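Colleague: Return atomic coordinates for the entry below.
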Amino acid sequence: MAIFRLLLFPFSLIYGIIVWLRNKFYDWNWFNSTSFKLPLIVIGNLEVGGVGKTPLTEYIIRLLKSDFKMATLSRGYGRKTKGFRLVEANQDASLNGDEPQQLKNKFPEITVAVCEDRVLGVEKLKETHELIVLDDAYQHRALKAEMNLLLFDYHRLKHLKLLLPAGNYRESFAGKSRARIIIITKCPIDLSEIEKRNIKESFSLASYQKIFFSSLAYSKQLRRIATGEGLALEEIATGTPILLLTGIARPALLRKEVEKYSTHIIHHNYPDHHHFSRKNMLKLVADFKKCGKGAFIITTEKDAVRLKSQADKELLAQLPIYEWPIEVVFKHDELTFKEEIIRYVKAVK
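Modeller: The predicted structure follows:
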């Protein structure tokens, strides 16, 4: 794989030149960038793959939804529809994408919309909302936002920052300069102050930028997707067979968490946003039956949204499939982060 990526390096150079020119054309105002007179919070990343954008979006929603009429807007990756759509609770994930559907199911009181053209999407929402949170729109420079939150996975900070296709970066590391806030996600709970300082120094922040460190907190209860019934993790006996079903970008952290509760894990691992087929489900059923009495299945909230869209709901209803909710927690400086967000929203509003 490493050799294959090395062969792709010339294409990365071409891609990098194209991206650099595109960004410069926006910087020089040769390309039009539209601004709006309402708060826009953009959540994004430079590297492809899961860095925790959706959990952070949920955090922002919880922070602001009681005080502001808010909406979220995203592309709706993997959906079979096109154009602007308002997401309704409990719709088929293929209509809107798994992450927007997850947000609407969890927060039915807010507006969740999808649109490939973020400018058009904001135009549709601006008259009836006080602020809009845009998921995965950092590279969408046709839209001008003052509050860009840029996320980096703690576990990948030391990886080579190569551009696509030889690497995983959408644009060069220098693209971090457009961010007002940088968040290092998935940090270990015991991250030391010395390491935090070293990471901060490695980013060479500008005077207008701030950096924060966050972790993922796993719920103490699993939730059965068919009934909503809870299962306390403390009730799981050591050695209980657990089938782990994932269709996310980087499941290693989740698997490590599951290993705290069982040494007997069968991992059905699929690509990010994978639409589970009947063949996939039949394999899951077969492995579940082999495990015998007491076994159950754990999946993510994002995967659960796609599972609920399965045509063969009767098959799934018979299986004890539990989703594992997660939340973002900040290390020590949560109040400062909240103040930064609220201050920006009130200033623009």
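Colleague: from here on, contacts and neighbour counts on C-alpha atoms
Modeller: Will do.
Colleague: ok, residue 316 - how many residues close by?
Modeller: Residues contacting residue 316 under the criterion other C-alpha atoms under 10 Å number 19.
Colleague: From residue 280, how far out is it?
Modeller: In this view, residue 316 and residue 280 are 12 Å apart by C-alpha to C-alpha, to the nearest Å.
Colleague: next one: residue 274
Modeller: 10 Å.
Colleague: Same drill for these two, tell me which one is more crowded.
Modeller: Neighbour tally, residue 274 and residue 280, criterion other C-alpha under 10 Å: the higher count belongs to residue 274, 16 against 12.
Colleague: quick one, what contacts residue 91?
Modeller: Shown in contact with residue 91 (C-alpha atoms under 8 Å, 6 or more residues apart in numbering): 101, 309.
Colleague: Checking it next. Helix, strand or coil?
Modeller: coil (DSSP: H, G, I helix; E, B strand; the rest coil).
Colleague: how far does the one helix or strand residue 305 maps to sit from the chain's center?
Modeller: Element membership for residue 305, per DSSP states H and E: helix 301-307. Between the centre of helix 301-307 and the centre of its chain there are 13 Å (C-alpha atoms, centre = their mean, to the nearest Å).
Colleague: Need the contact partners of that helix.
Modeller: Residues from elsewhere that reach helix 301-307 (C-alpha under 8 Å, 6+ apart): 92-94, 98-99, 101-102, 225, 245-248, 273, 275-276, 323-325.
Colleague: pretty sure residue 19 contacts residue 171?
Modeller: Yes - counting by C-alpha atoms under 8 Å, residue 171 is a contact partner of residue 19 at 6.5 Å.
Colleague: the more surrounded of those two?
Modeller: For residue 19 and residue 171, the more surrounded residue by other C-alpha under 10 Å is residue 171, and the numbers stand at 24 against 17.
Colleague: That one: what's it in contact with?
Modeller: 16, 19, 20, 46, 47, 163.
Colleague: Can you get me a residue count around the third one?
Modeller: Residue 20: 15 surrounding residues under other C-alpha under 10 Å.
Colleague: now it, what's its secondary structure?
Modeller: Assignment for residue 20 (three-state DSSP): helix.
Colleague: now it: how far from residue 172?
Modeller: For residue 20 relative to residue 172 (C-alpha to C-alpha), the value is 8 Å.
Colleague: all strands of the stretch 101-250 of the chain, in order?
Modeller: 111-114, 131-135, 147-153, 181-185, 210-218, 221-224, 230-232, 242-246 (DSSP state E, counting those that start in this stretch).
Colleague: can you put those strands in JSON lines and add distance to residue 75 and mean neighbour count?
Modeller: Output for these, formatted as JSON lines (distance: least, C-alpha to C-alpha, whole Å; neighbours: other C-alpha atoms under 10 Å):
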{"stretch": "strand 111-114", "distance to residue 75": "5", "mean neighbour count": "25"}
{"stretch": "strand 131-135", "distance to residue 75": "8", "mean neighbour count": "24"}
{"stretch": "strand 147-153", "distance to residue 75": "17", "mean neighbour count": "23"}
{"stretch": "strand 181-185", "distance to residue 75": "22", "mean neighbour count": "23"}
{"stretch": "strand 210-218", "distance to residue 75": "24", "mean neighbour count": "19"}
{"stretch": "strand 221-224", "distance to residue 75": "28", "mean neighbour count": "20"}
{"stretch": "strand 230-232", "distance to residue 75": "32", "mean neighbour count": "13"}
{"stretch": "strand 242-246", "distance to residue 75": "22", "mean neighbour count": "23"}
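Colleague: please give me the structure for this one as well, since I'd like to look at both together:
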Amino acid sequence: MKLLRWILFPISALYGGLMSFRNHLYNIGKKPQVEFDRTVISVGNLSMGGTGKTPMVEYLIRLLQKDYRLATLSRGYGRKTRGYRMASETDTAETMGDEPYQYYRKFGTNISVCVGEERVIAIPSALMEKEDIEVFLLDDAYQHRKVARDFNILLSDFNHPFYEDYILPTGELRESRSGAKRADCVIITKSPETIDEQERREIKVNVKVYLGEKPVFFSRIIYDEPKPVFKEQLGELIKGSTVLLLTAIADNKMFKTEVERNYSIKQEFVFQDHHGFTAKDLDGLLTYLQTQKEEIKIVTTEKDMVRLLTLAEHPLFKKTTAFYIPIRFELEEEEKFTSRLFKVLEQKKNLN
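Modeller: Here you go, the predicted structure:
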């Protein structure tokens, strides 16, 4: 691995230099940022993915939806449409992307869910449809600097912190570690239930090398009870059941570990992140299940679930029941975090 890193290092150095120069142009104002009169909150990371952006956005929605008219704005990665789009009843994961459609299924009656590659165009487009939007939640927008933001949240995986990583392709960072200084806070995600205080202090010290004196928070993922993918498929997933694991996310290790705690995994079907499931994919699962004598249920993630919905009529779901496991974001020192966030929201409101 060390040899490969040395081989790839010149490419990483070139890419890192280009990203640093781009950021420098924004920092000195040579590349302009557009500031909007609505509050803009960004959730992102320095790495390629898998840090928990989706549950963080959902956490913010639950926190703010009673007091503010919200809109989420994502690029809509993996969708089959292009340009700006606001979710409606006719949309699916194919037209919106899996994460935005997940937001719409959960919160669509209370918030606006939008996608658009160019966020600087998507925000005024959304306001033309719903001028009463007060807060935009930008999903995976840390490197998208055309839009000025009022609160910049940087996520970093507890098991793979940015300060131990390297720039692409040597590592998984989209830009250098110094990019963390643009954040208003860093949230360490996927933390274990208990963290040794010495380890906690070491993590904070390592983050603050790049972040300065801005706060560092710790969070964890909470798994809820499994639910059927299709409402028509009644029943429950009994602990100890034999299951087939179906995932297409950036890193399924944590999810797999959680499933293994409660069920017996007979087989895994793993696809690349954001994979759009097809009938042919499900044919493979069906063929496997037909060779098994015991009853085997399917277990998948919530993000993968939304991409299965258009395949409800596939014979696989006559053969067995598919379940997904919802997740929630639990934040330590929540009062300290919310106090900072609501202060920003109030300051923006007073400016307008």
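Colleague: Residue 330 of the second structure belongs to a strand?
Modeller: Yes - secondary structure of residue 330 of the second structure, determined by three-state DSSP: located in a strand.
Colleague: My read is that it contacts residue 193, right?
Modeller: No - applying C-alpha under 8 Å, one finds residue 330 of the second structure not in contact with residue 193, separated by 10.3 Å.
Colleague: Compare neighbour counts for the two and give me the winner.
Modeller: residue 330 (18 against 9).
Colleague: Can I get the strands of the stretch 101-250 of the first structure in CSV including distance to residue 8 of the first structure?
Modeller: CSV is the format used below for the strands of the stretch 101-250 of the first structure (distance: least, C-alpha to C-alpha, whole Å):
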stretch, distance to residue 8 of the first structure
strand 111-114, 33
strand 131-135, 29
strand 147-153, 24
strand 181-185, 29
strand 210-218, 33
strand 221-224, 43
strand 230-232, 47
strand 242-246, 29
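Colleague: List just the one of the ones you listed that sits closest to residue 37 of the first structure.
Modeller: Counting by C-alpha to C-alpha, residue 37 of the first structure lies closest to strand 131-135 out of the strands of the stretch 101-250 of the first structure; the figure is 9.6 Å.
Colleague: Next up, the contacts around residue 221 of the second structure.
Modeller: 189, 190, 191, 327, 328, 329, 330.
Colleague: Which two among those are spaced furthest apart?
Modeller: Farthest apart among the contacts of residue 221 of the second structure by C-alpha to C-alpha are 191 and 327. That separation is 14.1 Å.
Colleague: Can you find the partner of residue 147 of the second structure in the first structure?
Modeller: Matched by TM-score structural alignment, residue 147 of the second structure corresponds to residue 143 in the first structure.
Colleague: Tell me how many other residues surround that match.
Modeller: Using other C-alpha under 10 Å, residue 143 of the first structure is surrounded by 20 other residues.
Colleague: circling back to that earlier point, closest one of the contacts of residue 221 of the second structure to residue 213 of the second structure?
Modeller: Nearest to residue 213 of the second structure, judged by C-alpha to C-alpha, of the contacts of residue 221 of the second structure is residue 189 at 19.3 Å.
Colleague: so what corresponds to the closest one in the first structure?
Modeller: Aligned counterpart of residue 189 of the second structure in the first structure: residue 185 (TM-score structural alignment).
Colleague: Compute the distance between its match and residue 197 of the first structure, please.
Modeller: 15 Å.
Colleague: Select, out of the strands of the stretch 101-250 of the first structure, the one closest to residue 2 of the first structure.
Modeller: strand 147-153 (21.0 Å).
Colleague: Would you mind pulling up the elements that that closest one packs against?
Modeller: Under the contact criterion of 3 or more C-alpha pairs under 8 Å, 6 or more residues apart in numbering; DSSP states H and E, strand 147-153 of the first structure touches strand 40-45, strand 181-185.
Colleague: Which residue ranges of the first structure form helices?
Modeller: Assigned by DSSP state H, the helices in the first structure fall at 2-7, 9-27, 53-64, 93-96, 98-106, 118-125, 193-203, 252-258, 278-291, 301-307, 313-317, 334-348.
Colleague: Would you mind putting those helices into TSV with distance to residue 214 of the first structure alongside?
Modeller: Shown next, in TSV, are those (distance: least, C-alpha to C-alpha, whole Å):
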stretch	distance to residue 214 of the first structure
helix 2-7	31
helix 9-27	29
helix 53-64	9
helix 93-96	28
helix 98-106	20
helix 118-125	27
helix 193-203	11
helix 252-258	14
helix 278-291	33
helix 301-307	19
helix 313-317	34
helix 334-348	9
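Colleague: Relative to residue 235 of the first structure, which of the ones you listed is closest?
Modeller: Taking C-alpha to C-alpha, helix 252-258 is the member of these nearest to residue 235 of the first structure, at 13.6 Å.
Colleague: once aligned to the second structure, how far is the closest one on average?
Modeller: With mean C-alpha distance after the TM-score superposition for the first structure, helix 252-258 of the first structure departs from the second structure by a mean of 0.5 Å once superposed.
Colleague: roughly how far is that helix from the heart of the chain?
Modeller: On C-alpha atoms, centre = their mean, the centre of helix 252-258 of the first structure falls 16 Å from that of its chain.
Colleague: go on, stretch 280-298 of the first structure?
Modeller: On C-alpha atoms, centre = their mean, the centre of stretch 280-298 of the first structure falls 28 Å from the chain's centre.
Colleague: do stretch 321-338 of the second structure as well
Modeller: On C-alpha atoms, centre = their mean, the centre of stretch 321-338 of the second structure falls 12 Å from the chain's centre.
Colleague: That one: end-to-end distance?
Modeller: End-to-end for stretch 321-338 of the second structure, by C-alpha to C-alpha: 40 Å.
Colleague: for that stretch, which positions count as buried?
Modeller: Within stretch 321-338 of the second structure, the residues that qualify as buried are 321, 322, 323, 324, 325, 326, 327, 328, 329, 330, 331, 337, counting by 16 or more other C-alpha atoms under 10 Å.
Colleague: what's the counterpart of residue 226 of the second structure in the first structure in contact with, if anything?
Modeller: Mapped onto the first structure by TM-score structural alignment, residue 226 of the second structure lines up with residue 222. Applying C-alpha under 8 Å, 6+ apart to residue 222 of the first structure gives the contacts 230, 231, 232, 233, 322, 323, 324, 325.
Colleague: what does residue 294 of the second structure give?
Modeller: The contact partners of residue 294 of the second structure, by C-alpha under 8 Å, 6+ apart, come to none.
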